[in-house]
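Colleague: Can you look at this prediction? I've put the sequence above it.
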Amino acid sequence: MNISFSADLPDTGFILIPVLKDHLDSKILKDVDARTDGAVMRAARVAEFTGKPGEALTVPAPQGLADAIIVLLGLGDASDLTAKDAHGLGGKAAAQVIGKTTTAALLIDGLEIGGLKGEALAVAAGTGALLRNYDFDLYRKKTAKKDKKVLSSFAIIGSGLEKASEKMDAEKAVVEGVFFARDLVTEPPNVLHPESYAERCRELEKLGVKVTILDEADMAKLGMNTLLGVGQGSTKGSRLAVMEWKGGGDEAPLAFIGKGVTFDTGGISLKPGDGMWDMKFDMGGSAAVVGAMMALAGRKAKANVVGLVGLVENMPDGDAQRPADVVTSMSGQTVEVLNTDAEGRLVLADVLTYAQKFHKPRAMVDLATLTGAIIISLAHEYGGLFTKDDAFAESLLSSAKTAGEELWRMPLGKAHDEMIKSDIADMKNIGGREGGSSSAAAFLARFVEDDIPWAHLDIAGTAWATKDADVWPKGATGYGVRLLDQFVRDGYEG
């Protein structure tokens, strides 16, 4: 979709006007109302439109703009709005017209949302509109396509937006990364399995990313047995994809690490059949990493970043890992596997070790759809943030807020580490139902060297949505891509 910026009010098509609660005297609304000889305000009075959040009023073909359709969008109280709502504005506007038209215009002149106004608001709204305009329709062949149109052009109208197009280019690269992540998560597991996923990662080479793929033989030589153990019941070979973007000179890289379980049956600890189809998105953490690497390369980020994703399929089979097996990780630590459905942490353990041994990162962030417990704690509103480093936590929380992909810090302490003590090995892979997300994070912490800033993001509740939201249609959200990109912008670009 093309995003354009202009100071001129169009006189045809859909014209979307955001309205703060009880602010029907805004300059935007007054200007349009004057063009329509008062028709817009008359309609607002008749409909008792006040600008409450989620409220919308359509005024078709008013006098003076007879070839236009005016849509008033209620935003709610200005004091309640954040930077997330600035992105949401563009998404809300796009959602109003998707399926009705292929072009639309959004008026923002004089508007401020979450401290953003002018060019900053215009770019945020444009980004939100792009994000909401996603559609995955690859597998509808003989049946009718979805009964909707996607937008082809979206104009943002306001004064002082001359440089907005220039700034929008970087955001478009980030959106491409989000869309790539969404595509990966949405693909069916018979199409996207570890072997084919690894080849999809190679698509980043055209952007200047160095991509290295390790197969099972390569990983076996390195002793990556916790990762390999998860995939040993599958006919699809496990893979490790390493993506390097070097835009920052000789400095040590920042490492992003993702769980890529392309389908999770639970293995021998088999999940219930009802709802198991959702487990194609158990690779959402890896998709966020791959999408972020695409975004960083696409906008030519001035930073060194390495993305590493462990790709496995967790299947029950005569060769599958058993509950009570003990495996030796790449770090040399041993793990008693009591539940084969707690597999993501086993994958990440070896990838964390690999990242530290071969890339000597200045800091690490891992992302994973790791536990159902995080959904019980945070629902689908936040990703869970686990780290022992307060400063690192604050920097991630700040970037997440700016990006509109928010995190909530969760506890990670000595008590959670005690939960994973094993009677016969260095640790066990589950700590019980209580504090399950924290004990999972404590497991990962055992594979991180003490002097490296590290954080674990549990995104089980945010990688997939069962209903539409401001900046995504229901389905894969691509959560994590914008967060990671913002984190690089805030602290790692020269």
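Modeller: Yep, that arrived.

Colleague: going forward, measure contacts between C-alpha atoms and count neighbours the same way
Modeller: Fine.

Colleague: neighbouring contacts of the longest helix along the chain?
Modeller: Of all segments of type helix in the chain, defined using DSSP state H, the longest is helix 164-186. With contacts defined as CA atoms under 8 Å, 6 or more residues apart in numbering, helix 164-186 is touched by 3-5, 119-120, 122-123, 126-127, 130-131, 134, 136, 192, 280-281, 283-284, 287-288, 290-296, 298-299, 475-479, 481-482, 485.

Colleague: Filter those down to just the buried residues.
Modeller: When the contacts of helix 164-186 are checked for burial by 16 or more other CA atoms under 10 Å, the buried set is 3-5, 119-120, 122-123, 126-127, 130-131, 134, 192, 280-281, 283-284, 287-288, 290-296, 298-299, 475-479, 481-482, 485.

Colleague: try it against this one:
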Amino acid sequence: MNLRNKMKKPLLWCAVALFSFSTMAVTPQPFLKTQVQFNQSQQQADILVILVPENITELNMAKWSKVTRSQINRAIQVAEFTGKSGTKLEIVAPVGLDFGRVVLLGVGEPAQLSRAKAEELGATLSTHVNATKAKRVHVNSQLISDIELNTTISASLAHGMELRNYRFDRFKSKPAARPEQKYSLQVADVKATQARYQQLHALAQGVFTARELTNLPGSSGYPEVFANYSREVLEPLGVKVTILTPEQVKALGMGSLYGVSQGSDNKSYLLIAHWQGAPGQPIALVGKGNTYDTGGYNLKTTSSSIIRMHTDKAGAAAVVGAVQALAGQKAAVNVVAVAPLSINVISRDAQLPGDVVTAGDGSTIEIGSTDAEGRLILADGIWYAREHLKARAIVDIATLTGSKVRALGTAYSAVFTQDSAIEQTLRQAGEQVQERLWPLPLTGYDDITKSRIADRMNTGSPGAQAGAIFLQHFAADTPWAHVDMAGDAFSATAKGIHPEGSNGYGVRLLTEWVQLYQQAN
């Protein structure tokens, strides 16, 4: 036996050991250590935050001494602080107060402060507080005199703080300490603010789940792990979870989904999560869950693109997070998430360019590119929602095409639909949560996905339209829209309500949309 043969077993053992390490168990864990409570009186704290409407030039808070008022109003004058939304002024060691710091946080004109802007203020505040050693923070909102505005702004502020304080640190051996402050918010109506906050807190939990699932590396968040993690999160909320195994996917004829993972030991799954908070046919949310995308034999060739391909499951994470949020809110909606789950890798058994697969509806697809795999798995997910779940409306969401990024950048996601009710409510929801949508056309692209040897091909030009038109076939006559969120699921740096990394894009959009669509239809 030569030296090369003698070395085979040790090298194989090392490879197996490394693979086992990278596939450690992934289970849900708490996301926040911060605490929020609401009251009607001032609480002891390290920092006092006062929400200041625009053009209040002098503060005269209850129980402030003349010396305290003089110091703080002098600081306002010198700093030319006007209360414009997003501005802040900090006074250290204020005279006559037991607080170490007073922070004046401008809210602008309260009647004009949108929900999204209030959430941004919360993120601004949490970032400021996290840079101090403060453990207790009291937020006084009494200068916002309108009770309804006081309620919505205070709850949204707390929501923004929570969204910014999420951390993905499960793979760090010594993670940095998470923010751990106790916030007390002095509000006009404790009961109403608490109720509104609980709805937003449930939404935040859905966002956190989507961030966590999307952040998981390829070898840790493969289809089976994604499905089981989702089940653990959703079932305690009363969501009915069904997981179709690779064998079941294949037996149901979903060759379009099955084929993407056929080159991997981790084959394709289909996750169905149903929150039945109302009678009737469900609204279906179908999310692309390609848990890692090498491109297959149409290999991605740049390190800058391939290293983030764990985010290719962000669409599936969004629909899971949205159903979690709606269930947590006990929303009166009948909604089902369908997440086709795959992993696109290369092996001797992997799908080849030019192969033909048969989708669940019986139609055939020529594989023009193995890197256009997202529409392949969505095709069977949409068909399943239509055929097996009898959905009354379907919205699919996916990190689908580079063409979308070239067309719209990341300020907007693209929406494709011929249903005006879906488009209107989707865009309305997007404006409310600042996950905005811009419509792109579906008509005028005849034969864009035509194949010489099959019913259709999974490629075409322009790319964003080709993906949408390909998917439209599988929705058939069901009201449907396709949201291409390519480029939107990852924040390269922390900004606003999003920390660095996967941001949970789509959860807030879909959660709002389902409720708007339910009300309108």
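Modeller: Received the coordinates, thanks. On a predicted model such as this, the values are computed, not experimentally measured, just so you know.

Colleague: After superposing, what score do the chains get?
Modeller: Overlay of the two chains. TM-score (TM-score structural alignment, normalised by the length of structure 1): 0.91; 484 aligned residues with a CA RMSD of 2.6 Å.

Colleague: one step back: which bit of structure 2 covers the longest helix of structure 1?
Modeller: Taking TM-score structural alignment as the measure, structure 2 aligns residues 193-215 with helix 164-186 of structure 1.

Colleague: Next, the mean deviation of that stretch compared to structure 1.
Modeller: Comparison of stretch 193-215 of structure 2 with structure 1 after fitting gives an average deviation of 1.5 Å (mean CA distance after the TM-score superposition for structure 1).

Colleague: List the buried residues of that stretch.
Modeller: By neighbour count, with 16+ other CA under 10 Å as the criterion, the buried positions of stretch 193-215 of structure 2 are 193-194, 196-197, 199-215.

Colleague: Could you do stretch 418-425 of structure 2 as well?
Modeller: Ile422, Glu423, Thr425.

Colleague: Ala322 of structure 2 -> structure 1?
Modeller: Per TM-score structural alignment, the equivalent position to Ala322 of structure 2 in structure 1 is Ala292.

Colleague: host element of that match?
Modeller: Here Ala292 of structure 1, judged by DSSP states H and E, is contained in helix 284-298.

Colleague: secondary structure element for Ala460 of structure 1?
Modeller: Secondary structure here is read from DSSP H and E; on that basis Ala460 of structure 1 sits in neither a helix nor a strand.

Colleague: For it, give me its contacts.
Modeller: Contacts were defined as CA under 8 Å, 6+ apart; by that measure Ala460 of structure 1 touches Asp282, Ala368, Thr369, Leu370, Thr371, Gly372, Ile374, Ile375, Gly383.

Colleague: quick one: which helix or strand includes the nearest residue to Leu59 of structure 2 once chain neighbours are set aside?
Modeller: Of all residues beyond its chain neighbours, the one nearest Leu59 of structure 2 is Asn73 (6.4 Å), with distances taken as CA to CA, 6 or more residues apart in numbering. For Asn73 of structure 2, the element it lies in under DSSP H and E is helix 66-79.

Colleague: how about the helices in the stretch 51-200 of structure 2?
Modeller: Using DSSP state H, counting those that start in this stretch, the helices of the stretch 51-200 of structure 2 run over 66-79, 115-130, 147-165, 190-215.

Colleague: Determine the angle, from 0 to 180 degrees, between the third one and helix 115-130.
Modeller: Meaning helix 147-165 of structure 2. Using axes from the mean of the first three to the mean of the last three CA atoms, to 10 degrees, the direction of helix 147-165 of structure 2 lies 50 degrees away from that of helix 115-130.

Colleague: Could you do the longest one as well?
Modeller: Orientation note: helix 190-215 of structure 2 sits at an angle of 80 degrees relative to helix 115-130 (the same axes, to 10 degrees).

Colleague: Trace Ser196 of structure 1 over to structure 2, please.
Modeller: Matched to structure 2 by TM-score structural alignment, Ser196 of structure 1 sits across from Val225.

Colleague: typo on my end, Val150 of structure 1
Modeller: Under the alignment (TM-score structural alignment), Val150 of structure 1 pairs with Pro179 of structure 2.

Colleague: now swap in Ala460 of structure 1 and tell me
Modeller: Checking TM-score structural alignment: Ala460 of structure 1 goes with Ala486.

Colleague: Fine, thanks again, bye for now.
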